[in-house]
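Participant: sequence unavailable; structure follows:
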């Protein structure tokens, strides 16, 4: 019950946040542990470009923050996550609603945690496709995220970090 309320509040926050709202994208599903997120981008007056297809900025904008937020939500607070780079390849014009699915597995989170010691960082690459209802790819986005462990995990690590040791 509490998990579904949190998910509903996150979806509402995305709908209300001006920067995301402006993309025209909608979050349609969030797993309570943020391991899976689904987004849809309809062709509408807000997303339509001059030639009547989905604006490329809307395609990128609706997927831009998702992987970063997923890792922020899945990793302990001892980690910093930032978008570092992105590349988008437009395959076909979007003439219908497009969908994107994001996944960050438990194994991926564990691999990040095992790879980093306090003060160390790494880059992780993720790919997401915007597809139509038939599964035809309209755009492919590759995201590079910077992940850093700022301090040791756990209460003892946080106290030591706070004390400057």
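Facilitator: Structure's in. What do you need? What you see is a predicted model; the values in this text were computed from it and never measured.
Participant: C-alpha from now on. contacts and neighbour counts both.
Facilitator: OK.
Participant: now do the helix of greatest length in the chain: which elements does it pack against?
Facilitator: Secondary structure of the chain per DSSP state H: the longest helix is helix 2-16. Here helix 2-16 touches helix 18-21, strand 26-30, going by 3 or more CA pairs under 8 Å, 6 or more residues apart in numbering; DSSP states H and E.
Participant: buried residues in that helix?
Facilitator: Going by neighbour count (16 or more other CA atoms under 10 Å), the buried part of helix 2-16 is 7, 11, 15.
Participant: next up, a structure to set beside the first:
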């Protein structure tokens, strides 16, 4: 494993890099907790002039952006280099205007990782769908995100053409 990949497995280093990632820093998005080993990430975004829309509520693109890569990152961490993992599609439904700090908890579990491995065992593409809610400080659900992730086990080199 190269040094960069090894460093990315250390939670506070991953958190540091993600919190300084330009699109996140620009939108005021903050990774509060990253625990890839335990299949969990918590993200927050306060409402600021950097991420509000013309009517003074959270910009929809920033709401989606705050949760975008995390299912893919958790899956990549647990599946390893023998799998291809890509975001396939996503939709977001805005339920209420976001007028305060918003939060999202991204979770998977051991059973899901094992299920994905069993589905991908024969090298066929696997599409997994996940639903995630974004909440405001009062606990109101302000958005629902549906993500579809493409996963495929890589074929051994001898089988690749």
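Facilitator: Ah, there it is. Note that this is a predicted model, so its numbers are computed, not measured.
Participant: so of the helices and strands packed on helix 2-16 of the first structure, which one's packed in deepest?
Facilitator: Of these, the one with the most neighbours on average (mean count of other CA atoms under 10 Å) is strand 26-30, at a mean of 18.
Participant: the residue most central in space within the second structure and residue 150 of the second structure, how far apart?
Facilitator: Nearest residue to the geometric centre of the second structure (CA atoms, centre = their mean): residue 70, 1.6 Å. Residue 70 of the second structure is 14 Å from residue 150 of the second structure, where distance means CA to CA, to the nearest Å.
Participant: who are the contact partners of the residue mapped onto residue 86 of the second structure from the first structure?
Facilitator: With the correspondence set by TM-score structural alignment, residue 86 of the second structure lines up against residue 82 in the first structure. For residue 82 of the first structure, the contacting residues are 68, 145, 146, 147, by CA atoms under 8 Å, 6 or more residues apart in numbering.
Participant: which residue ranges form the helices in the first structure?
Facilitator: Using DSSP H, helices in the first structure cover 2-16, 18-21, 56-63, 66-74, 106-115, 154-163.
Participant: among the ones you listed, which is nearest residue 32 of the first structure?
Facilitator: Closest to residue 32 of the first structure of those is helix 2-16 (CA to CA; 5.6 Å).
Participant: chain center to the closest one: distance?
Facilitator: Centroid separation between helix 2-16 of the first structure and its chain, computed with CA atoms, centre = their mean, to the nearest Å, is 15 Å.
Participant: give me the angle between that helix and strand 26-30.
Facilitator: Relative orientation of helix 2-16 of the first structure versus strand 26-30 (axes from the mean of the first three to the mean of the last three CA atoms, to 10 degrees): 170 degrees.
Participant: residue 3 of the first structure reaches residue 32, doesn't it?
Facilitator: Yes. Using CA atoms under 8 Å, residue 3 of the first structure is in contact with residue 32, at 5.6 Å.
Participant: need the overlap of contacts for the two.
Facilitator: Counting by CA under 8 Å, 6+ apart, nothing touches both residue 3 of the first structure and residue 32.
Participant: let's have the helices of the first structure in CSV, adding distance to residue 130 of the first structure.
Facilitator: Putting the helices of the first structure into CSV (distance: least, CA to CA, whole Å) gives the following:
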stretch, distance to residue 130 of the first structure
helix 2-16, 19
helix 18-21, 17
helix 56-63, 8
helix 66-74, 13
helix 106-115, 22
helix 154-163, 38
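Participant: out of these, nearest to residue 133 of the first structure?
Facilitator: helix 56-63 (15.4 Å).
Participant: check which residues of the closest one are buried.
Facilitator: 56, 58, 59, 60, 61, 62, 63.
Participant: same check on stretch 102-110 of the first structure?
Facilitator: So stretch 102-110 of the first structure, judged by 16+ other CA under 10 Å, has buried residues 102, 103, 104.
Participant: measure it end to end?
Facilitator: Stretch 102-110 of the first structure: ends 17 Å apart by CA to CA.
Participant: residues in the second structure matched by it, start to end?
Facilitator: Using TM-score structural alignment, the residues of the second structure aligned to stretch 102-110 of the first structure are 106-114.
Participant: so residue 93 of the first structure touches residue 51, yeah?
Facilitator: No. Residue 93 of the first structure is beyond contact range of residue 51, at 9.8 Å (criterion: CA under 8 Å).
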